[in-house]
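> what's the 3D shape of this:
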Amino acid sequence: MNADSKQPADVRKQASSLCVAAVQMVSTPRVEENLQTAAERIAEAVLQGAELVALPEYFAIMGMSDGDKVRVREQDGCGPIQDFLATSARQHGIWLIGGSLPLCADSPDKVLNTSVAYNPQGQRVARYDKIHLFGFRQGAEAYDESATIQAGRQPVSFDMPFGRVGLSICYDLRFPELYRALGVTELLLVPAAFTETTGRAHWEILLRARAIENQCYVLAVAQGGRHENGRETHGNSMLIDPWGEILDRKSKGPGVVVGKLEQDRLAAVRANLPALKHRVM
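Here you go, the predicted structure:
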């Protein structure tokens, strides 16, 4: 499930609660500027008690064109964006998830859209390459991620003291079979840059469905506003509990969503309605 992780087998379910934060951004075409903004928001989340902090898809660059992310792509394990994440996790002593950053792909004109997770020591414990690539066309609005992104192939999760965390990115949200393939998780992460058009129609509905059907927490981490390239992202970063209730939300603009995960809540939902045990497929 995760080639990066070298964690001991006993890290699961040692913590009764976990404070988590989603950093909502409106990223620009400038990597250094975005990293500075992310640093400020991470510090803000830590001051509010966050032990796990997640950044959105494309947090480091929302380019003026699709080719901009190709020009700043990094080799796996090496580069200023990855160094920033490792250093930030270590300095604050937190679990830190870089929602997505561009890594080198097989083709020189494409990237892997990759989410990476770091432990409080600044060690990378998981890497997930986005599997499902967004394609959309409605009037003048059109997107084709496959033109500049190479699809991943492997579902990825990692273990931490609170439990198992499943990784996904944006358009993956529409494919429930991906989350089933992760097995039983305590937290699902969904960093995204949902468009305003599709987000307004489907974002909250799909997020709450994933939480309900997997009986786990969902932390959705969004881009949220009007970007310099003219794209409008939906925002609405939120934390959802295993019953599908929204615990906190940030509608638009930069900000931080903070909330607490509770083992007692997970256990109660799963005991009252043991749907995970009732599965036959």
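> make it CA atoms for all contacts and neighbour counts henceforth
Will do.
> how many other residues sit next to Asn113?
Other residues lying near Asn113 total 28 when counted by other C-alpha atoms under 10 Å.
> Stretch 146-162: which residues count as buried?
Neighbour counts over stretch 146-162 (16 or more other C-alpha atoms under 10 Å) mark 148-152, 154-160, 162 as buried.
> In CSV, list these along with distance to Thr87 and secondary structure.
Listed next are these as CSV, based on distance: C-alpha to C-alpha, whole Å; DSSP: H, G, I helix; E, B strand; the rest coil:
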residue, distance to Thr87, secondary structure
Thr148, 29, coil
Ile149, 27, strand
Gln150, 27, coil
Ala151, 28, coil
Gly152, 26, coil
Gln154, 27, coil
Pro155, 26, coil
Val156, 23, coil
Ser157, 22, strand
Phe158, 20, strand
Asp159, 21, strand
Met160, 19, strand
Phe162, 22, coil
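> run this one through as well so I can compare:
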Amino acid sequence: MENPNYLNINNLKITVFQAYLFWENVDKNLQNISLRLSSGVKEKTDLIVLPEMFNTGFSMHAADLAEEMDGKTMTWMAAAAAKYDCVITGSLIIKEKGNYYNRMIWMLPTGEYQHYDKRHLFGMGEEDKTYTAGKDKVVVELKGWKIRLAVCYDLRFPVWLRNNDSAYDILLIIASWPDKRIPHWKVLIPARAIENQSYVIAVNRVGHDGNEVYHSGHSMCIDAYGNTVYYKPEDEDLYTFSINYEELVKIRRSFPFLKDADNFSLTN
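The predicted structure follows:
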């Protein structure tokens, strides 16, 4: 449903970091990200978005790389969120109760956090043999905006991401999406934005990983009409842009087709 107080919802300022990731090197990745944020974040932002497994790269060596929820990377995220007085988000490998999760953290500047465990695990890369799939849809709120969290392979599954009852305003996807499947990425992101009448912000990584898989970025923000707000192929990029809630409302009012959408619920 449309937020009745939308006129009181401010623009959201978002900083995305399409990062080069150092393979399975937590210290080097955290150092690089810290340096880039320190030199590149020149204005107050509401949200900093990092790629999938931003501290290690997309690795199946979970037993060697996993951290606890009070570990080094969580501590770093809390400090970074406090430093920039904003939310910071990205995923990392977490060990919990004997299982490994590809867990997206939504870290507030207060040190409080929410998390989303990746639902769809990439079987072609044997992610499903290493990690445990999440079960819960997670929608967080920031300055009145409702934001649905998703990770990489989730993008291919529109039923999971369906915006029933306008439950969210932004679909936020973090990824390690390889260059050889970028044509799919470039089609699916606008499709998710148009069919769900939401902004889609998708942040990928760049560079080769330890398996010589090349990632070419193509991070982007697409509005609910399918227009491009931000797009960057190939290079490491730290960029800040704003999105407007009133524009989202105008699109939904001009094309109110979500009210005709099929009602359904997932059973597992």
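> any chance of the buried residues of stretch 146-162 of structure 1 in a markdown table, with distance to Ile246 of structure 1 too?
Below are those laid out as a markdown table (distance: C-alpha to C-alpha, whole Å):
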| residue | distance to Ile246 of structure 1 |
| --- | --- |
| Thr148 | 34 |
| Ile149 | 32 |
| Gln150 | 33 |
| Ala151 | 31 |
| Gly152 | 30 |
| Gln154 | 29 |
| Pro155 | 26 |
| Val156 | 25 |
| Ser157 | 23 |
| Phe158 | 24 |
| Asp159 | 24 |
| Met160 | 23 |
| Phe162 | 20 |
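> Out of these, flag the one nearest to Leu261 of structure 1.
Using C-alpha to C-alpha, Phe162 is the member of the buried residues of stretch 146-162 of structure 1 that lies nearest Leu261 of structure 1, at 8.6 Å.
> my read: that closest one touches Leu18, true?
Yes - counting by C-alpha atoms under 8 Å, Phe162 of structure 1 touches Leu18, with 6.5 Å between them.
> Roughly how far does the residue mapped onto Asn11 of structure 2 from structure 1 sit from Leu189 of structure 1?
In structure 1, Asn11 of structure 2 lines up with Ser17, judged by TM-score structural alignment. Distance from Ser17 of structure 1 to Leu189 of structure 1, counting by C-alpha to C-alpha, to the nearest Å: 17 Å.
> quick one: which of those two has more around it?
Per other C-alpha under 10 Å, whichever of Ser17 of structure 1 and Leu189 has more neighbours is Leu189, with 26 against 16.
> just checking, what residue in structure 2 corresponds to that one?
Match for Leu189 of structure 1 (TM-score structural alignment): Leu172.
> Its match falls within a helix, correct?
No - counting by DSSP: H, G, I helix; E, B strand; the rest coil, Leu172 of structure 2 falls outside a helix, being strand.
> In three-state terms, how would Arg270 of structure 1 be classified?
helix.
> who touches it in this structure?
Arg270 of structure 1 sits next to Gln215, Leu276 when contact means C-alpha atoms under 8 Å, 6 or more residues apart in numbering.
> From Trp243 of structure 1, how far off is it?
9 Å.
> For the two, list the residues in contact with both.
The overlap between the contact sets of Arg270 of structure 1 and Trp243 (C-alpha under 8 Å, 6+ apart) consists of Gln215.
> still on that earlier bit, skip the chain neighbours and tell me the closest residue to the match of Asn11 of structure 2.
Glu262 (4.5 Å; C-alpha to C-alpha, 6 or more residues apart in numbering).
> hey, where'd the strands end up in the stretch 151-281 of structure 1?
157-160, 163-167, 187-192, 217-222, 237-240, 246-250, 255-262 (DSSP state E, counting those that start in this stretch).
> Save the ones you listed as CSV, and put in distance to Ile94 of structure 1 too.
Below are the strands of the stretch 151-281 of structure 1 laid out as CSV (distance: least, C-alpha to C-alpha, whole Å):
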stretch, distance to Ile94 of structure 1
strand 157-160, 11
strand 163-167, 15
strand 187-192, 16
strand 217-222, 16
strand 237-240, 18
strand 246-250, 20
strand 255-262, 14
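> most tightly surrounded among these?
Highest mean neighbour count among the strands of the stretch 151-281 of structure 1 (mean count of other C-alpha atoms under 10 Å): strand 217-222, with a mean of 31.
> Trace that strand over to structure 2 and give me the residue numbers.
Residue span in structure 2 matched to strand 217-222 of structure 1, by TM-score structural alignment: 199-204.
> What number of residues are in the vicinity of the equivalent of His278 of structure 1 over in structure 2?
Aligned by TM-score structural alignment, His278 of structure 1 pairs with Asp260 of structure 2. When neighbours are counted by other C-alpha under 10 Å, Asp260 of structure 2 registers 7.
> What of the one 3 residues further on?
For Asn263 of structure 2, the neighbour count with other C-alpha under 10 Å is 8.
> Do I have it right that Gly236 of structure 2 meets Val16?
Let me fix one detail, which is that residue 236 of structure 2 is Glu and not Gly. No - counting by C-alpha under 8 Å, Glu236 of structure 2 sits too far from Val16 to count as a contact (10.5 Å).
> neighbour count winner among these two?
Val16 (25 against 18).
> So the more buried one sits against Lys232, correct?
No - Val16 of structure 2 lies out of contact with Lys232 (C-alpha under 8 Å); the separation is 10.5 Å.
> burial measure for the closest residue to Asp264 of structure 1 other than its chain neighbours, as a count.
Counting by C-alpha to C-alpha, 6+ apart, Ser16 is the residue found nearest to Asp264 of structure 1 once chain neighbours are left out, at 7.5 Å. Ser16 of structure 1 has 13 neighbouring residues, counting by other C-alpha under 10 Å.
> Return the residues in contact with Ser16 of structure 1.
Ser16 of structure 1 neighbours (C-alpha under 8 Å, 6+ apart): Phe162, Glu262, Gln263, Asp264.
> residue in structure 2 matching the third one?
Put plainly, it is Gln263 of structure 1. Match for Gln263 of structure 1 (TM-score structural alignment): Tyr245.
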